[in-house]
Structures are given as structure tokens and as C-alpha cells.
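Asks: Sequence and predicted structure are below.
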Amino acid sequence: MVLSHLAVLVVALTAMNVVASIVDGPAGQTSDAGGSDLDRLLAALAARRDGEVDLELLWPALAAGMTAALLLSFVFSRFLLRPLRQVRAATHRLAGGDYDGVLDVPREPGLAALVEDVNRLAAGLADVERRRARLVSEIAHEMRTPITILSGQIEGMADGIFTRDDAMFASLTDDLARLRRLADDLSNLSRTEEGAFALQVTPTDVVALAERTAERLRPQFDDGQVALAVVPRPPVTAVLDPGRVTQILVNLMGNALRACGAGGRVSVTVRTGQAPAPYVEIAVEDDGIGIDEHDLTRIFNRFERVEHPGRPAPAGGSGIGLTIARGIARAHGGDLTATSRGLGHGAAFTVRLPLRQDPPASR
């Protein structure tokens, strides 16, 4: 900063000295010449010898300017470096796991933007840490229940309290399946974070895939007295992993079922488009509790479970289903988005996948 001030000072003083010597001219030539000031200045510039600089004028001015530059640089550097030191200390706290500190925003626009970014980073990390801690607690609870039941049943059979019949083995199988689903969710989340989904792609009729998935889940909808309809349309073939896309649809239809009460309605629609490239969309729409506007992007965060007034988030959910579903869609080169007109007005989740004949790159 000091050097930049000094450079500007030297250039300014040199220019002032040159102009002053030109205007004065050798032996007063320009002062007596006729014509305009510009004519006299140009004539003096043409007659002036290179290298003429009045050092008696330059050195005192340069010394005074250097002193002023040093003082101003010191003052301004203190002004600028103080928030930078605060940012540095804040980043050290973030690295140490302390996310609660909030920096004061300085007046200088550039530094203010930097401090605001650091504050947002701290808030984001704090939110992730809270959700991570909640996930650990919920996973421990999810695992503790089936493990306790399994332990009790096995000990009961060993002691002869429980009969070793088909019903007992079916109960053991259900508890093991619950643990397996939890392990699969965590494994899929890890693959989503790493972008490491292994896709087994094949040309697939997307309409038929949506219909098969709906029929698979229809008994659950019938039990909940929720209507499920797949809007009919001609076949649409795309190169995709049918198992992974089915996983997306099961998650979306299951969420739609939980969002609706008795008498609700869920529809599944397949449609195609051309811009910016050919694509196929699968939209799952419901008339249930809806989603608030500020939650439309938050619901895709890992470990996030949105709660509605008077209707808590479903128990037993890991809060990573939508994160995994979006990861699968993006592994195909597509995406998963959500829209809603607000609480009480239902929601729509749309899976967009590219229509192409060549398989996507393996991930």
C-alpha cells in the first residue's frame, strides 16, 4: 500500500514539474510569446531538452509526500487489516469446530461481503453439525429398537419362553430387514455424497416403469384411503437404471402418501420435452399438506425432515430419502425438483431424465 501511494506521488510530482518547467520555458520564451496558452505550451514542449527536471522543486515535495503516504498507509492499513484479522481468527475457530461466533460487518463494501460470506459459512456448518448430531441420535434409536427386540426374542427362544415357529422367525426377519434398510440408506447417502452410484442402464419404457411402481405401492394407498392414479400416455423409452429410478419413485410416492389424509389423491404423470435437449419427466403430485416456500430447497438437504404445524415429521424416517433420490437423478444427468403453492395446497416432485440412446457415464 505504501509503495502504491509513493508511485502515484512520484508520477504526479514529475508531471507537475515537467509542466511547470515547460510553461516557464527557458529564458522566459513562453511567457513573452504570443498566442494561446496551449500554443505556448506546445511550442515550449518542442523546444525543451529531454531530462530537464527542477530537483529543487521535486525533492522537498517528494519528502513531504512520502511522509504523508507513510502516515496514511499506516492509518488505512490498520483500518483494513483489523477485519481481516477477525476473519482469520474466525476461520481458525471454524476449523476447530466452533460455529457460534458472528463477526461484525465492517462498512467497507468489499470487506463487508467477505465477512458476510464467513458468517454464512459458519451458520451453514453449524446447521450441518446440528443435523449430524440429530442423525447420530436417531440412528442410535433406530438401531436400538430392533436390536433390543432381536436380543429378547433370541434369548426367549434359548430359554424356551418363545416357541420356535414360523411367526417367531417372521418377526426376526422383519427386524433384520429394518436394520438392513437403515444400513442401505446410509450406504446410498455415502454414494450420493461421493457421486459414486453404479448405474446398470438399459433401454426402459418409463411409462411402464411408473405403472409397475404404482401397482406395487397400491395396497398401501388403499389402506390409507388415498387414491393413486397414473395418467395414461404412449410408451416413452429412455436409457436408464430401472432399479434406481424405481427407488426414486418409491420414495416420492411414499412421501406423497404420508402427506395426504384419508380421501386424498396422488397422481403420477409422464411427459416429454425438447428444450434444451430431449428429456422425459415423471411428476408425482399430491393434494396433501404442501410445503412452505422457504422449505422447497431445504427438504433436499441430508438429514432434513420438515415438520408442519400440528403434524410432526413421520417417526422412523432418516431424512435422507430425497437427498438420495436427487443424487440418483443427477447421476443419470438429470435432476429432481419440488414445487408447491404453499401449506395446505399439495406439492409436486418432478424427476427429469435425459432422453438419449447412449448410456450415461458410470459413476
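Replies: Now that the structure is in, tell me what you want to look at. Numbering: from 1, shown residues only.
Asks: from here on, contacts and neighbour counts on C-alpha atoms
Replies: Noted.
Asks: Tell me which stretches of the protein form strands.
Replies: Listed from the start of the chain, the chain has strands (DSSP state E) covering 202-205, 227-230, 237-240, 265-273, 279-286, 335-339, 347-354.
Asks: Out of those strands, the one nearest residue 5 is which?
Replies: Closest to residue 5 of the strands of the chain, according to CA to CA: strand 335-339, at 52.3 Å.
Asks: Sort out which residues of that closest one are buried, please.
Replies: Residues of strand 335-339 classed as buried: 335-336, 338-339 (neighbour count, 16 or more other CA atoms under 10 Å).
Asks: got another, please set it beside the one above:
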Amino acid sequence: MVDSNVELLTARTPGCPFDPPAELTRSSAQAPLTPLDFPDGHQGWLATGHATVRRVLADPRFSARTELMHAPMPGHEGITPPPEPGIFISMDAPEHPRYRRLLTGKFTVRRMTQLTARIERVAAEHLDLMERHGGPIDLVTAYAQPIPATVICELLGVPYEDRERFHADAATIFGADTTTPEGLVESYQAFKALTACVRELVTAKRAEPTDDVLSDLTAHDLTDDELTGIGVLLLAAGLDTTTNMIALGTFALLQHPDQWAALRTDPDLVAPAVEELMRYLTVVPTLVRVALKDVELDGHLVKSGSTVVLASSAANRDPAKFTGPNTLDLRRNPHVGFGHGPHQCLGQQLARVEMRVAFPALAARFPGLRLAGPADDIPLRERATVYGVTSLPVTW
């Protein structure tokens, strides 16, 4: 029996910022599915095996509804309400596919690939600014944030002058230390602030539609509450997750000079490199599901109502799936970094295109890029919903 605590799911080993928490790795070595004690007394499960995590994510007998779940972290007991209208990642069928179908066509591989030229211009603009500024400079604010922020805001029709405010709220929602009461309040307040801003945007789009995703959605039979929820979800996820992948991915590459050099010299390596960085880093380290009925899983009976914590970071380091799982190897790439099954990340193709532009452009412009201080001094978002770095000082 594993005792659920902050260290199990969040505590990284000093000097190993890219590895899953040591307690989680030890649990994974025992079995791909182990019993887990929750802070409120619930007895659930911890899934760490790659095959096990994929199986749960693809099985409709496991629900994504937050109001059915027990929270694995202390301090969250009894605070998880049903999702707001439009927050479809926390819904099951039929609500989840109804919302998702409205958006799937707007995030296809073809449509996202068409954005490549625009993303390249955004990246070049910020590389120019970095070059004029000179090092040292914080790569998060100078480069990792602006690329996804500009692109998702343009897709949704967010006014340029509002982008920094939206990004600050999104970074707080996913970056606050939600293992503390103060962090929970901070995250909730940022969510409410972002919601209020998006609601104003929805009203403006209804009155005067423009050429963007949010305006397109106003043509469907959706309430203002639903449109607001969808907008908040797309903005927050599209801003913060890719920001942290670009920043943390650059940190990892700089700590692996051979891989950084390979990426810089081999264009064919760019696409698989993005997939391997998704596996190796897993910036969304855990997902949660709840059994809707009794399910046999890995020789255990997971009873109806049992909450299962899916440790994606451990699954992406599963030695039963990967040879040398703790090694960064840009030439391999299967992973569950974007999830799996019906809730697999809707914006994954956009994130891929952004990263396929961002990493090689940075490497080409600054081949001598390096950290501007000791690696051990880089501040990590250990207890955040989305893992990453709060800043990444670099020079060249």
C-alpha cells in the first residue's frame, strides 16, 4: 500500500530535474498498478505502467468527471465541483464528444501545418529581440511564452493588448502550488479572472464576429457559459503547456550537448525529437480517472467508485516499454505525453508544430546557447499542475 503524499507525486530528486519523483519510480518498480491511500481515507489506485495507463485512458468504464473523484493531494478534500459548462476535458459521453466534435476540424494536422509560416515569423521576431538584448536573458519570457501565446490568441481572436494578462492568468492556474491552501486560492482566483475576461470576449464576438475559432463557435447552438468555458480551456491549455515544453525542453537539451548538436545539424531529427522530449519530460505528470463499474485491471479488482491516479511521467519511463527509459534519445518517440483515448489532447498538433519550429530555430540562431548559471539554481515548478521552470536564464 502506497501512502499518498506530496513527495510521492511531486518531489524531484535534487540534480535530476527531468526525472519523475523518486518515490514514484520506486512504486513503479514494484508493479504497474498499486493500491493508493488518499488523504480523505479513500482507498484507490496508482497506475505507473505504460500499458496500464493507456488501458485506463482508452476504457469508457473509467470516467474523467472530476466531481466523482477523490483528490490524491492533501488539502483538496471536498473542493472539486462539477466542471463549468464547456470544460469538456472533465466530462464523459455524450457531453464530451459533443463539444469535441465542434473543435476537431479546427485543430487538424493540415490546418495546424498551415500555421507553420506564421509560427516561424513569430519565433524569428523574438529571436531578433533576444539578439538585440544580448545575454543573459530569461528564455521563458523572451521566447517560450510568446510563441504559443501569440498563436493561440490569434486563433481565438484575443486582442493583442490582452495577451499578457491572459498568459499571466493561465500561468497561475497551472503553475500555482496547489498542494497548499494559498496556492489553491491563487489558482482559483486566476481561473475566475480568466473566465471573466473570456466572457467579455464572447460577448464581443457575438456582437461582431471576426475570423477566428471563438467567432466560428458563436454560430453553433452554444450558450455564453459554454462558449466561455471552451475559450478558457483552449486559452489556458494552449498557453501554459507548450510554454513549459519549450522552456524545459531547451533546459534538457542544453544538459545533453550531444542531443542539442544532433538537433542543430539534422533537420530529419526535429519531428522525432519533439516526441522524445514529450516522453522524457511529461510536463503534465499525472491524470486522474474514476471507475464507473468494477473493472479487472492487471490482476486486481478496481471497484466501482475507485479513483485511479495515472502517473504519466512514470509510464513514459516504464522499462517494460522503453530500453534505457531514463536516457534522452531523440530518435525514439512513443509516449503518453498527450494522453490517450477519447480525451487525448485536442491541441496536440498545434503544440507539435510550435515545438518543431521553436527548437531548431533557437538552435540555429544561437548554436552556442548555454545556461547563464548553475543548473541546480534553475527554479522548478515541482508542485504545479503543469511541470516546468519558472525562469531559464541563458546566454550565448
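Replies: All right, it came through fine. Because the structure is a prediction, the values reported are computed rather than measured.
Asks: Could you tell me the TM-score of the two chains?
Replies: The TM-score (TM-score structural alignment, normalised by the length of structure 1) is 0.27; 161 aligned residues with a CA RMSD of 6.6 Å.
Asks: can you tell me which of the strands of structure 1 comes nearest to residue 118 of structure 1?
Replies: Minimum separation from residue 118 of structure 1 across the strands of structure 1 (CA to CA) falls at strand 335-339, 28.3 Å.
Asks: Which strands and helices lie in contact with that closest one?
Replies: Helices and strands touching strand 335-339 of structure 1, as assessed by 3 or more CA pairs under 8 Å, 6 or more residues apart in numbering; DSSP states H and E, comprise helix 321-331, strand 347-354.
Asks: Can you convert these into CSV and add a column each for distance to residue 93 of structure 1 and mean neighbour count?
Replies: What follows is those, written out as CSV (distance: least, CA to CA, whole Å; neighbours: other CA atoms under 10 Å):
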stretch, distance to residue 93 of structure 1, mean neighbour count
helix 321-331, 29, 23
strand 347-354, 39, 22
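Asks: hmm, back to that, in TSV, list the strands of structure 1 along with distance to residue 167 of structure 1.
Replies: Listed next are these as TSV, based on distance: least, CA to CA, whole Å:
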stretch	distance to residue 167 of structure 1
strand 202-205	39
strand 227-230	32
strand 237-240	39
strand 265-273	35
strand 279-286	37
strand 335-339	41
strand 347-354	39
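Asks: and residue 171 of structure 1, which of those strands is closest to it?
Replies: Residue 171 of structure 1 lies closest, by CA to CA, to one member of these: strand 227-230, at 29.9 Å.
Asks: Contacts for that closest one next, please.
Replies: Strand 227-230 of structure 1 is contacted from outside by 210-211, 214, 218, 221, 263-269, using CA atoms under 8 Å, 6 or more residues apart in numbering.
Asks: same thing but at 6 Å, please
Replies: In this structure, residues lying in contact with strand 227-230 of structure 1 by CA atoms under 6 Å, 6 or more residues apart in numbering are 265-268.
Asks: need the helices and strands packed on strand 335-339 of structure 1 in a markdown table with distance to residue 190 of structure 1, can you?
Replies: Formatted as a markdown table, the entries for those read as follows, by distance: least, CA to CA, whole Å:
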| stretch | distance to residue 190 of structure 1 |
| --- | --- |
| helix 321-331 | 9 |
| strand 347-354 | 21 |
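Asks: So for residue 244 of structure 1, which of those sits nearest?
Replies: Distances from residue 244 of structure 1 to each of these were compared using CA to CA; the shortest belongs to helix 321-331, at 6.7 Å.
Asks: which strands and helices sit next to the closest one?
Replies: The contact analysis (3 or more CA pairs under 6 Å, 6 or more residues apart in numbering; DSSP states H and E) places helix 321-331 of structure 1 against helix 166-194.
Asks: tell me which residues in the helix it packs on are buried?
Replies: Buried positions in helix 166-194 of structure 1, judged by neighbour count with 16+ other CA under 10 Å: 172, 175, 178-179, 182, 185-186, 188-189, 191-192.
Asks: tilt between that helix and helix 321-331?
Replies: On the basis of axes from the mean of the first three to the mean of the last three CA atoms, to 10 degrees, helix 166-194 of structure 1 is oriented at 50 degrees to helix 321-331.
Asks: moving C-terminal of the helix or strand hosting residue 129 of structure 2, what's the next helix or strand?
Replies: Counting by DSSP states H and E, the element that carries residue 129 of structure 2 is helix 116-133. Once helix 116-133 of structure 2 ends, the next helix or strand along the chain (criterion: DSSP H and E) is strand 137-138.
Asks: Any buried residues in the helix or strand where residue 262 of structure 2 lies, and which?
Replies: Taking DSSP H and E as the criterion, the element that holds residue 262 of structure 2 is helix 257-265. Buried positions in helix 257-265 of structure 2, judged by neighbour count with 16+ other CA under 10 Å: 259-260, 263-264.
Asks: roughly how far apart are residue 207 of structure 1 and residue 338 of structure 1?
Replies: According to CA to CA, to the nearest Å, residue 207 of structure 1 stands 20 Å off from residue 338 of structure 1.
Asks: what's the answer for residue 189 of structure 1, then?
Replies: As it turns out, when the distance is counted by CA to CA, residue 189 of structure 1 lies 20 Å from residue 338 of structure 1.
Asks: So residue 287 of structure 2 belongs to a strand, correct?
Replies: Yes. Residue assignment for residue 287 of structure 2, taken from DSSP: H, G, I helix; E, B strand; the rest coil, places it within a strand.
Asks: does the closest residue to it other than its chain neighbours count as helix, strand or coil?
Replies: When the adjacent residues along the chain are set aside, residue 287 of structure 2 lies closest to residue 310, with 5.0 Å between them (CA to CA, 6 or more residues apart in numbering). Three-state call for residue 310 of structure 2 (three-state DSSP): strand.
Asks: For residue 310 of structure 2, list the residues it contacts.
Replies: Contacts here follow CA under 6 Å, 6+ apart; on that basis residue 310 of structure 2 touches 47, 53, 286-288.
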